[in-house]
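Chemist: Here you go, sequence then predicted model.
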Amino acid sequence: MLFCEDFESLPPGEAGSPHWETDTENGTLTVEPHPGGHRAGRHLRVRTEGNGKAFLAVTDLAPPGNSFWGRVRLRVAAFPTAPDWAHWTMVEATGRGPGYIRPLGGQYVPSAGKNLWGVGSDGGPTGDWTAWRESAPARAGIWQCVEWRMDASDNRIEVWFDGEPQPDLTVDTRNHGGAGVDFVFPEFDTVKFGWQLYQGDPSPSGYDVRMDDLALGTERVGCER
């Protein structure tokens, strides 16, 4: 295992640990009991205002072959409904080399009238795009187990929701939302879990995300443990 955090050993209140860092702007990270008796134990609450950000950052990673698996259990209270094309990120992987790889994020798509999951990247030769899919609507108010795989052999990202593969969200070197450029991984050393919205004056004006059972590994972790 490259990293795991279930928040059980952390005291309630402002989140902090020697095993990870925080990256916030107009946002907070707190450790809280699970609400409404959904499950026992504690989780991470991510709260932002406007187009703020709040991330738990796992640094100094060195995944073998620049490839790894990830997992997070999450619940989003509400996704943006304005402005049109509002773009948000929940997991971001960066490292030496250009680009911010976002295996878990999405966008409010006005033509569909809903938020859709997508895989995207910003910066460098990879360009700026979000490969959202109408077959993958984002659902608010429920807990989901989300997994992803980063495979450097073909710069491939694959996604699973509650153990079910989402092949429409798969991207690789040549098959992605950008046109005329290759999708290229940096040499990963950091993975961030949390929330960031990139457009100002959104609706709703604040965002509440809950996360638990964060994991990064060289093999699939799964949702059973």
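Modeler: Cool, the structure landed. Residues are numbered from 1 along each chain as shown.
Chemist: make it CA atoms for all contacts and neighbour counts henceforth
Modeler: Fine.
Chemist: what's the spacing between stretch 170-186 and its chain's center?
Modeler: Chain-centre distance of stretch 170-186: 18 Å, with C-alpha atoms, centre = their mean, to the nearest Å.
Chemist: Contacts made by that stretch with the rest, please.
Modeler: Here stretch 170-186 makes contact (C-alpha atoms under 8 Å, 6 or more residues apart in numbering) with 94-99, 101, 119-120, 125-131, 152, 154-159.
Chemist: redo that, cut-off 10 Å
Modeler: For stretch 170-186, the external contacting residues (C-alpha atoms under 10 Å, 6 or more residues apart in numbering) are 66-67, 93-101, 103, 118-121, 124-132, 148-160, 169.
Chemist: Kindly check the end-to-end length of it for me.
Modeler: Using C-alpha to C-alpha, to the nearest Å, one end of stretch 170-186 lies 18 Å from the other.
Chemist: For it, list every residue counted as buried.
Modeler: 170-174, 176-178, 182-186 (16 or more other C-alpha atoms under 10 Å).
Chemist: can you check stretch 131-150 too?
Modeler: Buried, per 16+ other C-alpha under 10 Å, within stretch 131-150: 131-133, 136-139, 143-150.
Chemist: hold the first one in mind and look at this next one:
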Amino acid sequence: MYSILVLLCSIVSAQLIFEENFDSLESLDSQSFKIKTSGTAKASLISSANGNKAMKLDIESNGAAFLAPNDFSPENGDFFGRFRIQTNFPNDPNFAHWINVQFTGKGAPDLVRPVGGQLVNNQNSFGIGADAGPTGDWTDFDPNVPATLSTRCIEFQVSASGNFINTFFDGEDQPSLTASKTKHSIHSGNKDAPFILPKANAIQFGWQVFQPNSGKFTVMIDDIAIGTDRIGCN
């Protein structure tokens, strides 16, 4: 049911800050990143028949597993990210919130979540959000961008200097999944507080549902890259 992700990545113009497609690794013990888990979550390296590799996360309920690159400090807090993911999503409770990417910045309380989503009335939809900063805990999900089992290539742009976040799914811009100083907190949070992006100095890719739930999640993540320019999915 869960296939190995096929890598068809061609990185040409972007200056890379971090890149990991797992193919050259023998384990997830690496000098370039750390694996962080909680609960009973497990992370493993798996291979396909053609030799390509991916990171597999096995997680129950609200356990968490993330890959965190070392020495992450993009100039001016501006960067692009890209990864491929395939996962199942929670069936309970209603309004369960999950994340795939989260970053933080030195001296700022904000937990910024450019890629995540929420279960609302039996549908999981992708969303963008934050927590712990002046704007509070919010997730702006879009029912028109449903979260399904199919593999997606997800890109995101973070600009601390311009104070905005953009997202792209399978190469297509997602204008509903963006955030800026004034565009945020549609769903909960403090709508009146300006959303000021911190300059990122830590980021992680993976999976967590924050609410206790009955789910067992098999998450496949591959082709992670961070660069100074848009990286692309081809």
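Modeler: Received the coordinates, thanks. All values reported here derive from a predicted model rather than from experimental measurement.
Chemist: rewinding a little: mind checking which of the contacts of stretch 170-186 of structure 1 are buried?
Modeler: Using 16+ other C-alpha under 10 Å, the buried ones in the contacts of stretch 170-186 of structure 1 are 66-67, 93-95, 98-101, 103, 118-121, 126-127, 129-132, 148-152, 155-160, 169.
Chemist: what's the counterpart of Glu172 of structure 2 in structure 1?
Modeler: With TM-score structural alignment as the criterion, the equivalent of Glu172 of structure 2 in structure 1 is Glu164.
Chemist: quick one: contacts for its match?
Modeler: Cys145, Val146, Glu147.
Chemist: What is the distance between the lengthiest strand in structure 1 and the centre of its chain?
Modeler: Determined from DSSP state E, the single longest strand within structure 1 is strand 42-58. Centroid separation between strand 42-58 of structure 1 and its chain, computed with C-alpha atoms, centre = their mean, is 11 Å.
Chemist: residue range for it in structure 2?
Modeler: Using TM-score structural alignment, strand 42-58 of structure 1 pairs with 53-69 in structure 2.
Chemist: List the residues that contact the residue nearest the centre of structure 2.
Modeler: Nearest to the mean C-alpha position of structure 2, by C-alpha atoms, centre = their mean, lies Val101 at 2.4 Å. Val101 of structure 2 makes contact with 66-68, 81, 83, 112-116, 128, 156, 203-208, according to C-alpha under 10 Å, 6+ apart.
Chemist: Check the spacing between the residue lying farthest from the centre of structure 1 and Asp154 of structure 1 real quick.
Modeler: In structure 1, the greatest distance from the average C-alpha position (C-alpha atoms, centre = their mean) is reached by Gly180, at 25.8 Å. Separation of Gly180 of structure 1 from Asp154 of structure 1 (C-alpha to C-alpha) stands at 17 Å.
Chemist: Same question for Asp128 of structure 1.
Modeler: Relative to Asp154 of structure 1, and taking C-alpha to C-alpha, Asp128 of structure 1 is found at 19 Å.
Chemist: same check, this time on Phe161 of structure 1
Modeler: 22 Å.
Chemist: Same check on Pro80 of structure 1?
Modeler: 33 Å.
Chemist: Could you do Ala40 of structure 1 as well?
Modeler: Counting by C-alpha to C-alpha, the gap from Ala40 of structure 1 to Asp154 of structure 1 is 40 Å.
Chemist: corresponding residue for Asp140 of structure 2 in structure 1?
Modeler: With TM-score structural alignment as the criterion, Asp140 of structure 2 matches Ala131.
Chemist: so what's its match up against?
Modeler: 105-107, 116-121, 168-171, 175-178.
Chemist: tell me the helices in structure 1, going along the chain?
Modeler: With DSSP state H as the criterion, structure 1 has no helices.
Chemist: now the strands for it?
Modeler: 3-5, 13-14, 21-33, 42-58, 68-76, 87-96, 100-109, 114-122, 129-137, 144-151, 156-161, 164-165, 187-197, 206-217.
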